[in-house]
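In: structure here, sequence nowhere to be found:
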């Protein structure tokens, strides 16, 4: 599961903003896809906030002193009215701002203290912040019953079962399983029988030897062609015998 996270950088110093963006663009993650917001005018950002669709994973780098009629703290207060969980990092030249910000109920994830002497400090802070965001998100995933973790070699892959269309055992590749979701297609090491033992979601049909089918994401079943059509018009050919089992499983699930 790849999570897309939008990052906002609100900073009145153009060169410093470009430096922050450079470090973000060169940060690599296997699980998160970072997208920088095109909103770059700090003078208009307050007016833009009500129009934003802010997710819990989104990140705001806010300069406290914007040299305008409002501060980064004012922006953060408005952002918190829309989303209480998103990640806010304050950029400041003064370390003593922290207590007043916490007391105002904003509870930022961290602070980036501008250091004109050490140019590598922003890079280290940004990497720490992004790793912390990923760690907190993965902790939330682990407590979500719809999200399961696959170990693929040395890598952990998180999959939201609600987004799964089907999981298929690949006959030509020994101990390889295809996971097809609404947005991704992944091949991992493993056996489908062992995967079934880890799944408790009632909408996943586990009675087939080589497939796991998400009954919630089926849109049509064509017995004549032996195909199952899922959300977004994605087709899976399984043959008539399997079609009959899936139809029975879907009927039992709908009337359970």
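Out: Great, that's in hand. Note that the structure is predicted; figures quoted are calculated from it, not measured.

In: make it CA atoms for all contacts and neighbour counts henceforth
Out: Will do.

In: which strands or helices does the lengthiest helix in the chain pack on?
Out: The longest helix of the chain (DSSP state H) is helix 121-142. When contacts are defined as 3 or more C-alpha pairs under 8 Å, 6 or more residues apart in numbering; DSSP states H and E, helix 121-142 packs onto helix 14-25, strand 110-113, strand 147-152.

In: looking at these, which is closest to residue 130?
Out: Closest to residue 130 of these, according to C-alpha to C-alpha: helix 14-25, at 8.8 Å.

In: here comes the other one, which I'd like you to weigh against the first:
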């Protein structure tokens, strides 16, 4: 994730905060707020903006709905204008006469960004073993590894071994209607391309497929129809 900074005087102190907390942020200095729009790249990002760049902030928000807007101003009174724009800033920072005195404010803002981004990523990802994350949209299916207390997770990009029972994973994903399963499988219906009930085959995006028993095929087929064909 990049931090777009317009004011050069903020670069060094921001770098110190990043280094102190080992945040995975890269600084990208631009010459003017409008330059951000030309180089916005991968999303989301963090944007250090001045109080008079609300118009650009609106355009950034349209492009980066999950981006983090942090406004800097020399005058606390200018914050009222920013609040009135309804562009969901992450933080407002009133710059001190000595920029080094803004260290704590910048640190607090970046801590907020880091925490919110972890939460946002976890909301869109299946998390296992406390640190591994796979986007739900990339999951093909889970299957029990026979005679073990482990599960194999098949994704578009590879496989993972999870030290857990499938029943626990099913419970964890119970609120996700796109997952269907019975017996030793849990299948992401969003990535199913074909269900061959006659031959007991479920095919997925990317040419992966499984051969399953009648009960699994019947359950998944029923859930697939309910999810997409009603």
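Out: Cool, got the structure. Remember, predicted model here, so these are calculated numbers, not experimental data.

In: returning to that earlier point: mean neighbour count, the helices and strands packed on helix 121-142 of the first structure: which tops it?
Out: Counting by mean count of other C-alpha atoms under 10 Å, strand 110-113 has the highest mean neighbour count of these, with a mean of 19.

In: and the strands in the stretch 51-200 of the first structure?
Out: Remark: strands assigned in the stretch 51-200 of the first structure by DSSP state E, counting those that start in this stretch are 59-63, 87-92, 110-113, 147-152, 155-160, 164-169, 176-181, 185-189.

In: redo those strands as a markdown table? Include distance to residue 74 of the first structure.
Out: A markdown table is the format used below for the strands of the stretch 51-200 of the first structure (distance: least, C-alpha to C-alpha, whole Å):
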| stretch | distance to residue 74 of the first structure |
| --- | --- |
| strand 59-63 | 10 |
| strand 87-92 | 12 |
| strand 110-113 | 16 |
| strand 147-152 | 36 |
| strand 155-160 | 36 |
| strand 164-169 | 41 |
| strand 176-181 | 40 |
| strand 185-189 | 42 |
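
In: most packed of these?
Out: It is strand 59-63: most buried of the strands of the stretch 51-200 of the first structure by mean count of other C-alpha under 10 Å, with a mean of 24.

In: that one vs the second structure, mean deviation?
Out: Mean deviation of strand 59-63 of the first structure relative to the second structure after superposition (mean C-alpha distance after the TM-score superposition for the first structure): 2.3 Å.

In: distance between that strand and the chain's centre?
Out: 19 Å (C-alpha atoms, centre = their mean, to the nearest Å).

In: out of the strands of the stretch 51-200 of the first structure, flag the one nearest residue 213 of the first structure.
Out: Of those, nearest to residue 213 of the first structure by C-alpha to C-alpha is strand 164-169, at 4.6 Å.

In: one step back: nearest to residue 229 of the first structure, of the strands of the stretch 51-200 of the first structure?
Out: strand 164-169 (9.4 Å).

In: what inclination does the closest one have with respect to strand 176-181?
Out: Relative orientation of strand 164-169 of the first structure versus strand 176-181 (axes from the mean of the first three to the mean of the last three C-alpha atoms, to 10 degrees): 170 degrees.

In: select the longest strand from the first structure.
Out: Using DSSP state E, we find that the single longest strand of the first structure is strand 3-10.

In: got the buried residues for it?
Out: 5-10 (16 or more other C-alpha atoms under 10 Å).

In: equivalent analysis for stretch 77-97 of the second structure, please.
Out: So for stretch 77-97 of the second structure, counting by 16+ other C-alpha under 10 Å, buried means 79, 82, 87-95.

In: just stretch 38-47 of the second structure next, same as before
Out: 40, 44-47.

In: from those, which single one is nearest residue 193 of the second structure?
Out: Checking these one by one against residue 193 of the second structure (C-alpha to C-alpha), the nearest turns out to be residue 44, at 30.6 Å.

In: check contacts around that closest one.
Out: Going by C-alpha atoms under 8 Å, 6 or more residues apart in numbering, residue 44 of the second structure touches 1, 64-68.

In: the strand or helix carrying residue 221 of the first structure: what's the following helix or strand?
Out: Assigned by DSSP states H and E, residue 221 of the first structure belongs to strand 218-222. Next in sequence after strand 218-222 of the first structure, counting helices and strands by DSSP H and E, comes strand 227-230.

In: run the chain-centre distance for that following strand.
Out: On the basis of C-alpha atoms, centre = their mean, strand 227-230 of the first structure sits 27 Å off its chain's mean C-alpha point.

In: give me the mean deviation of it from the second structure.
Out: Looks like 5.2 Å for strand 227-230 of the first structure (mean C-alpha distance after the TM-score superposition for the first structure).

In: contacts for that strand?
Out: Against strand 227-230 of the first structure from outside (C-alpha under 8 Å, 6+ apart): 165, 217-222, 235-239, 243.

In: if we go to 7 Å?
Out: 165, 217-222, 235-239 (C-alpha atoms under 7 Å, 6 or more residues apart in numbering).
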